[in-house]
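*Asks:* Take this sequence and fold it.
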Amino acid sequence: MRMLQREGLPMPPPHNLVFGHLILAANIQKSLPADAHGHYLADQIRQRYPSLGPTFYVDRWPFSEPMLMVTDPDVVAQSSTADHLLPKHPGIKTFLYPITEGYDLNCLDGETWKFWRRLFNPGFSARHMQTLVSTIVEEVAVFCDELRQRVEEEKMFSFEEHTLSVSIDIIGRVAFPWISALLHQRQWAAFGLEMGIWMLINPMRYFYMWNNRRIMDKYIDRDLDERYTTRQADAKSKTIVDLALADYKSEKGSSLDKGPMDAVFRKFTRSQMKVFIFAGHDAASTTMCYCWLLLSRNPQAMAKIRAEHDAVLGSDRDKAAAALSENPALLNRLTYTLAVIKETLRLFPVVSAARGGLKDFVLTDAQGQRFPTEDCLVWAVHHGIHNNPLWWPRVDEFVPERFLPDEERAEELRPRKHAWRPSKLKIVLALTVRDFDLEEAFTEWDRVNKPKGVKTVNGERAYQICDGSIQLESSHPVDGFPVRLFAR
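*Replies:* I've put the predicted structure just below:
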């Protein structure tokens, strides 16, 4: 760090020879809620040192190697292109190993990653997802019934509890018995940068990890065998696993057509199923919560999205689900709905990206400043990118119009290239926003639970937290997003 400082590379002052930037980090933490997500750190440093620039080093030794925090979209792009790709940070693999045993796409690299990514890609193509619309609609109908029951109860409740449930059901089609074991396993996974060590030294940690993995593998293997048998009997079966298996057989030859499922395919597919549920349910659930939060705070946007649903799906709300099931292509016409989702993810991004630096791998900003990455954790902080006024006009406002097609958007709202790190969601909004009104209930929650200490970030009560052991993990709305719901 002293060498980098002598070379004039940016880092927040002062850098203490003994404590590095831990004193600064501690002071920032004191100003934030104790459970606030770690991705707020980069933007908090920007606010304290506005002349620092969007890319800078932070010294958190002994809790991590030097961190290169990147909130410049062009610099981030340099580290994540196919030709110039930094490897995933080792802590990602350390964290996921108890869950997936290291065979998932997040842990793989190089040609092995390319092979398995190619096999599973067809299951996430736009064409294949359209074939699943009717299935998703069925799960959302159950979600709507649960919300109607909450309306009748006339009580405050955790909205996230229900969005987590529907997310898991949509991803897995049914709530597999092994999902509870997977979610419990997350509590014992470790990135290697934790500031608290109790979880790491708990003598029961390895037993819990072994037992959770045993439960998951038992049920997943049974499910895989059922799917494999179904596919042999029904060549039209088109689940994600079916598509991947078909491609795998074509790669390996006809010798796999008979007998039990190939052991290598089973091992890697088992890991993918775990990570699909683990990562997917978090992202979808959190995005649903914040979409509803922002729409409830912005009546004009709510009116506009409802008008779009009237125009595309018909004014009879009871027929919307059937319309989508019969014609999934209608989703492509919900341009404002997609813009709402994208703007929500701009203001409340779900994840960031951590990569490991390499010798001679240097990032360069538009001013020609060079940033060595060797021995560094390179953190592409999506929250810092999405909330930086350098890249976004009206940065603190909810403006879905910035993500509309060019012909429907003011030129000054055009998103900067690389400045938005994407994700997707539509059907849930299409089948719920016309049926309910939502009011956030944090004031009521605080009155009942009497929390202590700071409970806002930049004035936002619905701040994001890390529900797990690491601060680079996906984020969640604090306190489960307490709400009251009303029928329209």
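
*Asks:* Only C-alpha atoms from now on, for both contacts and neighbour counts.
*Replies:* OK.

*Asks:* what residues are up against residue 58?
*Replies:* Counting by C-alpha atoms under 8 Å, 6 or more residues apart in numbering, residue 58 touches 11-12, 21, 66-69.

*Asks:* Tabulate those (CSV), appending secondary structure.
*Replies:* Shown next, in CSV, are these (DSSP: H, G, I helix; E, B strand; the rest coil):
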residue, secondary structure
11, coil
12, coil
21, coil
66, coil
67, strand
68, strand
69, strand
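
*Asks:* Which one (most neighbours) among the residues you listed?
*Replies:* residue 68 (27 neighbours; other C-alpha atoms under 10 Å).

*Asks:* Now render the contacts of residue 58 as a markdown table, adding distance to residue 34.
*Replies:* Output for these, formatted as a markdown table (distance: C-alpha to C-alpha, whole Å):
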| residue | distance to residue 34 |
| --- | --- |
| 11 | 24 |
| 12 | 22 |
| 21 | 18 |
| 66 | 23 |
| 67 | 21 |
| 68 | 23 |
| 69 | 21 |
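
*Asks:* run this one through as well so I can compare:
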Amino acid sequence: MGNQTLLSLENSSGPIGNILLPNKVIMLIVTILAITTAAWVVRFIQYRNSYKEYASGIPCPPFSTLLGTLKSMGDQYAHAPMTAHPHGIMTMIYDKYNLKDMFILDNWPFFRWRQIIICDPHQVTDVGKNLAAQCTQNHSLPKSIVTGQYVGHITGKRSILLTEGLEWKKNRALFNQGFAIAHLTTLMPSLVDEVEIFRDVLGKLADSGEVYPIEEAAAFLTIDIMGHVVLDINLNSQTMKSELVEYFRNSISWTPKIVATNPLVNLNPLGPIMRKYYKWKMDGYINKVLDTRFAEKEGSATKGKKKPVIDTALDEYILQQEEDNVALGDRGLDQTFKQVSIDQMKTFLFAGHDTTSSTIAYTYHLLGKNPKCLAKARDELDRVFGKDTSRTGDMIKENPSIVNQLPYVYSCIKETLRRYPPADTARHGDDLVLEYEGRQYPTKDFMVMVCVHTIHHREDLFPSPYEFIPERFMPAPDNFQEIPKNAWRPFERGPRDCIGQELALLEMKIAMAMTLREFDINSDYETWDRKLGRKEPGGILNGTRGMFGDRAYQELIASAKPSDGMPARIKRRAHN
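*Replies:* The predicted structure follows:
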């Protein structure tokens, strides 16, 4: 058998028990494997070397041909919670390696695309800079497909958060009117009513003495407000279980993990099933609301100033049917229109409640840790509303513009959004070529991330960036500093900025106006950790249970949320 190799298959019988392969075949297989492996190694080395060429001249994290920048990322996660939002990790990298306006990451094979991390907010007129403006303002890169993979099961694929081109442009223009400040003031009574319920909830928590996740209470408030603004319905999630709210929160709980302590967590076979299930439940609920609302309108567009977002969509549809001369008796909602509308409603409900509730929680947290700032905010509220706190809600209803007479409270909110931005923007490179310091950087096949957290914590833009200084945002001459244009960007900038930012700020102002003088609210992680049996209650465990010296770090749970929901102890204040 000189020119053949015998392969024995144990426990086999019959003609396939022993297989004879000629030595030439064996050599051919070995050669193919060797060539394939060698080609892969060559391509791998070329790929890694192309990083060096692309990133030359830009300060970047340490890089190796074998691991790319994975070790640099791993070094930061070794001193941070595994659940931390990636934007905090980017800031840690920026600070540790003394980086500048942008840096490049190559984390393949754990991340499919190289990443351009932009930390520069300057204006388009600045020579050699304007990196954030280049990809979000004067040219808006398309949203990264990672966004859809991560939250698409919550918002739907036709969401303005995910769509591009004419579809996005048409829907954004249509719904802009529903979130204009002039329109939102017509909804002020509903907003105040919900905050009054929230105030009662805080009172009950204070009376119980219980340490409770304040973000969760704020989330029920903000989603009830979104129920009025978007669907014109009472969700009542603050006082009882709401079917739609339960669907939303369960859907969010099944969101894939970008970074996980257990690498198998995203391989759970139930994940895709549960995400589809809750999508189906949410779609079914909003579909019924659409049908009911359309039937109530009897084919006529909404009259009057008060118009929830759902009516904005229905009115446009009705007008289109009128232009097409569709007989009144034949009018109905086609499935395409329904799905597009459902996806927008889900987007507004999700984004509108999720990020606002986190900011409300963080505002309480920061004011609780900075009693002088809290005293200033309370003094301002006393001057504007008087010391009878029971009248605050009625005064806002009677004169909605009164909330614009709170520059210090507003500055506290803006400073909170600087310290804890709720989100960043992730884009996918296209034909755009970034111009920076005399060089060109193509963006094609890169993920481009404008890291708002890092921008907000640059010492040269915001001196003492880790301190809470609301005076930064006070009108001159009472301001701590002059804020560089475009440097504050918690809602992003450009055509794809947050459609609901005016509503979010309005909600926060009302919530602070109606609760800051009623309660002392302080985060209490020590009691919470002890309740859960954790070691070293209240400690950050060398950074693995906190970031930047703060136990209330931002977790990635669909958006940037306070860890453990910000457990807080609430106490009633004695009225003067």
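
*Asks:* hmm, back to that, looking at the contacts of residue 58 of the first structure, which is nearest residue 37 of the first structure?
*Replies:* residue 69 (15.2 Å; C-alpha to C-alpha).

*Asks:* I figured residue 291 of the first structure was touching residue 339, is that so?
*Replies:* No. With contacts counted by C-alpha atoms under 8 Å, residue 291 of the first structure stays clear of residue 339, the gap being 10.7 Å.

*Asks:* Tell me the one of the contacts of residue 58 of the first structure nearest residue 84 of the first structure?
*Replies:* Using C-alpha to C-alpha, the contacts of residue 58 of the first structure come closest to residue 84 of the first structure at residue 68, 16.8 Å.

*Asks:* gap between the aligned partner of the closest one in the second structure and residue 439 of the second structure?
*Replies:* Per TM-score structural alignment, the equivalent position to residue 68 of the first structure in the second structure is residue 116. Using C-alpha to C-alpha, to the nearest Å, residue 116 of the second structure is found at 15 Å from residue 439 of the second structure.

*Asks:* same question, residue 310 of the second structure
*Replies:* 47 Å.

*Asks:* Have a look at these two and say which one is more surrounded.
*Replies:* The neighbour comparison of residue 310 of the second structure against residue 439 (other C-alpha under 10 Å) goes to residue 310, with 23 against 10.

*Asks:* so what corresponds to that one in the first structure?
*Replies:* Match for residue 310 of the second structure (TM-score structural alignment): residue 241.

*Asks:* just residue 180 of the second structure next, same as before
*Replies:* Match for residue 180 of the second structure (TM-score structural alignment): residue 125.

*Asks:* Which residue in the second structure aligns with residue 449 of the first structure?
*Replies:* Using TM-score structural alignment, residue 449 of the first structure lines up with residue 532 in the second structure.

*Asks:* In the first structure, what residue spans correspond to strands?
*Replies:* Counting by DSSP state E, the first structure has strands at residues 55-58, 67-70, 157-158, 353-356, 362-364, 370-372, 377-380, 436-440, 464-466, 475-477, 482-487.

*Asks:* Just put the ones you listed in TSV and tack on distance to residue 180 of the first structure.
*Replies:* Formatted as TSV, those follow (distance: least, C-alpha to C-alpha, whole Å):
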stretch	distance to residue 180 of the first structure
strand 55-58	37
strand 67-70	34
strand 157-158	19
strand 353-356	26
strand 362-364	41
strand 370-372	42
strand 377-380	30
strand 436-440	28
strand 464-466	18
strand 475-477	18
strand 482-487	23
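
*Asks:* And the ones you listed: which comes nearest residue 311 of the first structure?
*Replies:* strand 436-440 (18.3 Å).

*Asks:* picking up where we left off before, report the separation between the match of residue 68 of the first structure and residue 203 of the second structure.
*Replies:* Residue 116 of the second structure is 47 Å from residue 203 of the second structure, by C-alpha to C-alpha.

*Asks:* How about residue 465 of the second structure?
*Replies:* With C-alpha to C-alpha as the criterion, residue 465 of the second structure and residue 203 of the second structure are 34 Å apart.

*Asks:* just residue 41 of the second structure next, same as before
*Replies:* 64 Å.

*Asks:* Have a look at those two and say which one is more surrounded.
*Replies:* Higher neighbour count among residue 41 of the second structure and residue 203: residue 203, with 17 against 12, using other C-alpha under 10 Å.
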